[in-house]
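Asks: Based on what follows, work out the 3D shape:
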Amino acid sequence: MLYILLSICCSIIVSVMLKLAKRYHIDVYQAVVWNYSMAVFLSWLFLKPKLVHLSGAPIVNYALLGLLLPSLFIVIGISIKQSGIVRTDIAQRLSLLIPIIAAFLLFGEHNSLLKSVGILTGFAAILCTIPWKTSGVVGKVGANAWLYLLMVFVGMGLIDVLFKQIAAFKAVTYGTSLFIVFVLAFAFSLAGLVYQVAAKKMKFSWPHILIGWVLGIANFGNILFYIKAHKALADKPSTVFSAMNIGVIVFGALIGLIIFKEKLSLLNKAGILIAIIAVVILSIS
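Replies: Sure, this is the predicted structure:
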């Protein structure tokens, strides 16, 4: 359970750093770019990629992930700024509904009554946590907050499907695939940074390299400890899955409500409880 707790902590640290970005005038894009440089280094150090026998590897999936990961990181940062940590974390965790639906719509997996109940419960949680109001009891949220939450939900779901597809390709180890994806994510995001600086649309900032490295350590730590938790509890994958997702929702809610004073309506608070129930049902199914 220590690995699960560490993974949860790393995930929350990423959310908190993105939440504090505006307060400390941090350019999220530049931080995200250097975050992936650290991810490349740490994945090489800890995952021991084997860059041989890559013929037939799912290159298209690698490229899509390389583009989606940094892009969604930016969207998550905007969503946290617009909607807060609580709602954004729930949108991320409930994105698991997309690969579950894809499993029996695209990959022929058998559906069950319990799984259907879990999916419907998850969608109910999403509807409850959307900031339907932009003022009043819900607190200060952006006018397009719901759109960014939707993008987080769909984007995380697509990324999960793509990762599941590359995990199914046994000729290349998962650690090697992760390393390649991080290299591509860094290359694509760095190219974007160079273009924006050259076009004078952005001013390069050296301190963002260090900020990005700290973000990268937390981001990679989330992945590494999650993998280690699955290895340590190989016979209890549902325990790891549910504990991780519920932990992030609960701790994220506590951080958002207590430290950042995020305001939620009664419907939003009910959504948190329903989200936890949905995760439990889906992990059992």
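
Asks: CA only for contacts and neighbour counts going forward, please
Replies: OK.

Asks: just checking, residue 202 touches residue 192?
Replies: No: at 10.5 Å, residue 202 does not count as touching residue 192 under the criterion of C-alpha atoms under 8 Å.

Asks: Which stretches in the stretch 151-285 of the chain count as helices?
Replies: 174-198, 207-232, 237-254, 266-284 (DSSP state H, counting those that start in this stretch).

Asks: what about the longest one, distance to the chain center?
Replies: For helix 207-232, the separation from the chain centroid amounts to 12 Å (computed by C-alpha atoms, centre = their mean, to the nearest Å).

Asks: One more: the last one?
Replies: For helix 266-284, the gap between its own C-alpha mean and the chain's C-alpha mean amounts to 18 Å (C-alpha atoms, centre = their mean).

Asks: The first one now?
Replies: Mean-position distance between helix 174-198 and its chain equals 17 Å (C-alpha atoms, centre = their mean).

Asks: What lies in contact with it?
Replies: For helix 174-198, the surrounding residues in contact (C-alpha atoms under 8 Å, 6 or more residues apart in numbering) are 29-30, 32-34, 36-37, 39-40, 43-44, 47-51, 62-63, 65-67, 69-70, 166-167, 202-204.

Asks: For ChimeraX, write the select line for the buried members of those.
Replies: Remark: buried members of the contacts of helix 174-198, expressed as a ChimeraX selection using 16 or more other C-alpha atoms under 10 Å:
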select :29,30,32,33,34,36,37,39,40,43,44,47,49,62,65,66,67,69,70,166,167,204
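
Asks: now the other sequence, so there's something to compare against:
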Amino acid sequence: MIYLLLSVLSSMAIFVLFKLFDKFKINTIQAIVVNYVTAFSCGFFFYEGTIEPEIANTNWFFAAIALGFLFIAIFNVMALTAQRNGLSVVSVASKMSVIIPILFGIIIYNESTGVLKIVGVILALVAVYLTSVKQKDDAVLTQSLYLPVILFLGSGIIDTSVNHFAPKNEMQLFLAVIFGMAGCIGFFILGYKAIKLKQYFQLKSVPFGIALGIVNYSSMYFLLKALHVDGFESSSVFTINNVAIVAFTTLTGLILFKEKISRKNWLGIIIAMVSIILVTLNDGN
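Replies: As a prediction, this is how the structure comes out:
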């Protein structure tokens, strides 16, 4: 459970940093690219093995390359969805996508489907929805409906693929390749913005991007470590991790940024705690 806790705390730190981006007028895409470079560096720094030329022949290398493309593509879809459909739609679509890796674990890995787990997963989805929906958010589901659908599928595919392809003994290297590819694409985007749109790089994006990269890498690494712990199934790990992030991030917004929490949000937080207990009890049996 310690790895899950560290993953949740790292994800909460990502939320706090994004809030600070807005406060200090940080260019998000610039900080995101620095974040990928930092996360890439973390992967190589913490990898204790020897990097062989045959790395391209591993069964995970090209999957990691594809995931790098998907990481930055879904980030841009997330931004477009927020602009056209509202923040609530972004939160719900990205977090409800947890159902994809849950179903993958149950169907492909033949993981358990006990009553406690089924009830826990259903409650988790309800909790995610109730906790994510914010008041006074102009969500327009009928406008650009394809965007939240792409976000839902893309986020679910990322979680599922990272779990399926990540090598147990080369997690750091696997993550380094993903973040490295995303960073390369990010540099092309920054170059285009600088040449065509005259949007030049701001040095103040660097420290925020470095901080984001450290916690971003940590959230992924600790999640992968949790997925490889004996006694916990991937469907349970994804359920607990996802619903805990949503609930605790909402509470963090209340405590640190004085955000308003509606009765629906509080109900969602309570249901989230119940769902975590049920799923944990199921795997404890």
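
Asks: care to give me the TM-score?
Replies: After superposition, the two chains reach a TM-score of 0.75 (TM-score structural alignment, normalised by the length of the first structure), with 271 aligned residues with a C-alpha RMSD of 3.7 Å.

Asks: could you measure whatever residue of the second structure lines up with residue 67 of the first structure against residue 24 of the second structure, distance?
Replies: Matched across to the second structure, residue 67 of the first structure falls on residue 69, judged by TM-score structural alignment. Remark: distance between residue 69 of the second structure and residue 24 of the second structure (C-alpha to C-alpha, to the nearest Å) = 28 Å.

Asks: do residue 82 of the second structure as well
Replies: Taking C-alpha to C-alpha, one finds residue 82 of the second structure at 20 Å from residue 24 of the second structure.

Asks: Neighbour count for those two, which is higher?
Replies: Remark: of residue 82 of the second structure and residue 24, residue 82 carries more neighbours, 19 against 11, as counted by other C-alpha atoms under 10 Å.

Asks: by how many degrees do the helix or strand containing the more buried one and helix 171-196 diverge?
Replies: Residue 82 of the second structure belongs to helix 61-85 when elements are defined using DSSP states H and E. Per axes from the mean of the first three to the mean of the last three C-alpha atoms, to 10 degrees, the angle that helix 61-85 of the second structure makes with helix 171-196 is 50 degrees.

Asks: Helix 61-85 of the second structure: what's the following helix or strand?
Replies: helix 87-96.

Asks: Please state the offset of that next one from the chain centre?
Replies: 12 Å.

Asks: and whichever helix or strand comes after that helix, what other elements does it pack with?
Replies: Next along the chain after helix 87-96 of the second structure, taking DSSP H and E as the criterion, comes helix 99-108. Contacting helix 99-108 of the second structure under the criterion 3 or more C-alpha pairs under 8 Å, 6 or more residues apart in numbering; DSSP states H and E are the following elements: helix 146-165, helix 234-257.

Asks: element containing residue 127 of the first structure?
Replies: Assigned by DSSP H and E, residue 127 of the first structure falls in helix 113-129.

Asks: For that helix, buried residues please.
Replies: Those buried within helix 113-129 of the first structure under the rule 16+ other C-alpha under 10 Å are 115, 116, 118, 119, 121, 122, 123, 124, 125, 126, 128, 129.

Asks: Could you name the helices and strands sitting against that helix?
Replies: Using 3+ C-alpha pairs under 8 Å, 6+ apart: helix 113-129 of the first structure touches helix 85-94, helix 266-284.

Asks: Any idea which of those gets closest to residue 12 of the first structure?
Replies: Residue 12 of the first structure lies closest to helix 85-94 among these, at 8.8 Å (C-alpha to C-alpha).

Asks: Distance from that closest one to the middle of the chain?
Replies: Worked out by C-alpha atoms, centre = their mean, helix 85-94 of the first structure lies 9 Å from the chain centre.

Asks: That helix relative to helix 266-284, how many degrees between them?
Replies: Using the same axes, to 10 degrees, helix 85-94 of the first structure lies at 30 degrees relative to helix 266-284.

Asks: same for helix 85-94 of the first structure, what does it pack against?
Replies: helix 2-20, helix 59-83, helix 113-129, helix 145-167, helix 237-254, helix 266-284.

Asks: Turn those helices into a markdown table, including distance to residue 90 of the first structure.
Replies: Output for those, formatted as a markdown table (distance: least, C-alpha to C-alpha, whole Å):
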| stretch | distance to residue 90 of the first structure |
| --- | --- |
| helix 2-20 | 12 |
| helix 59-83 | 11 |
| helix 113-129 | 8 |
| helix 145-167 | 9 |
| helix 237-254 | 6 |
| helix 266-284 | 7 |
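
Asks: wait, which of the ones you listed is closest to residue 209 of the first structure?
Replies: helix 2-20 (14.2 Å).

Asks: By how much does that closest one deviate from the second structure on average?
Replies: In the superposition with the second structure, the average deviation recorded for helix 2-20 of the first structure is 2.7 Å (mean C-alpha distance after the TM-score superposition for the first structure).

Asks: So what touches the helix holding residue 82 of the second structure?
Replies: By C-alpha under 8 Å, 6+ apart, the residues outside helix 61-85 of the second structure that reach it are 55-56, 87, 89-90, 138-141, 143-145, 147-148, 150-151, 154-155, 158, 161-162, 165, 174-175, 177-182, 185-186.
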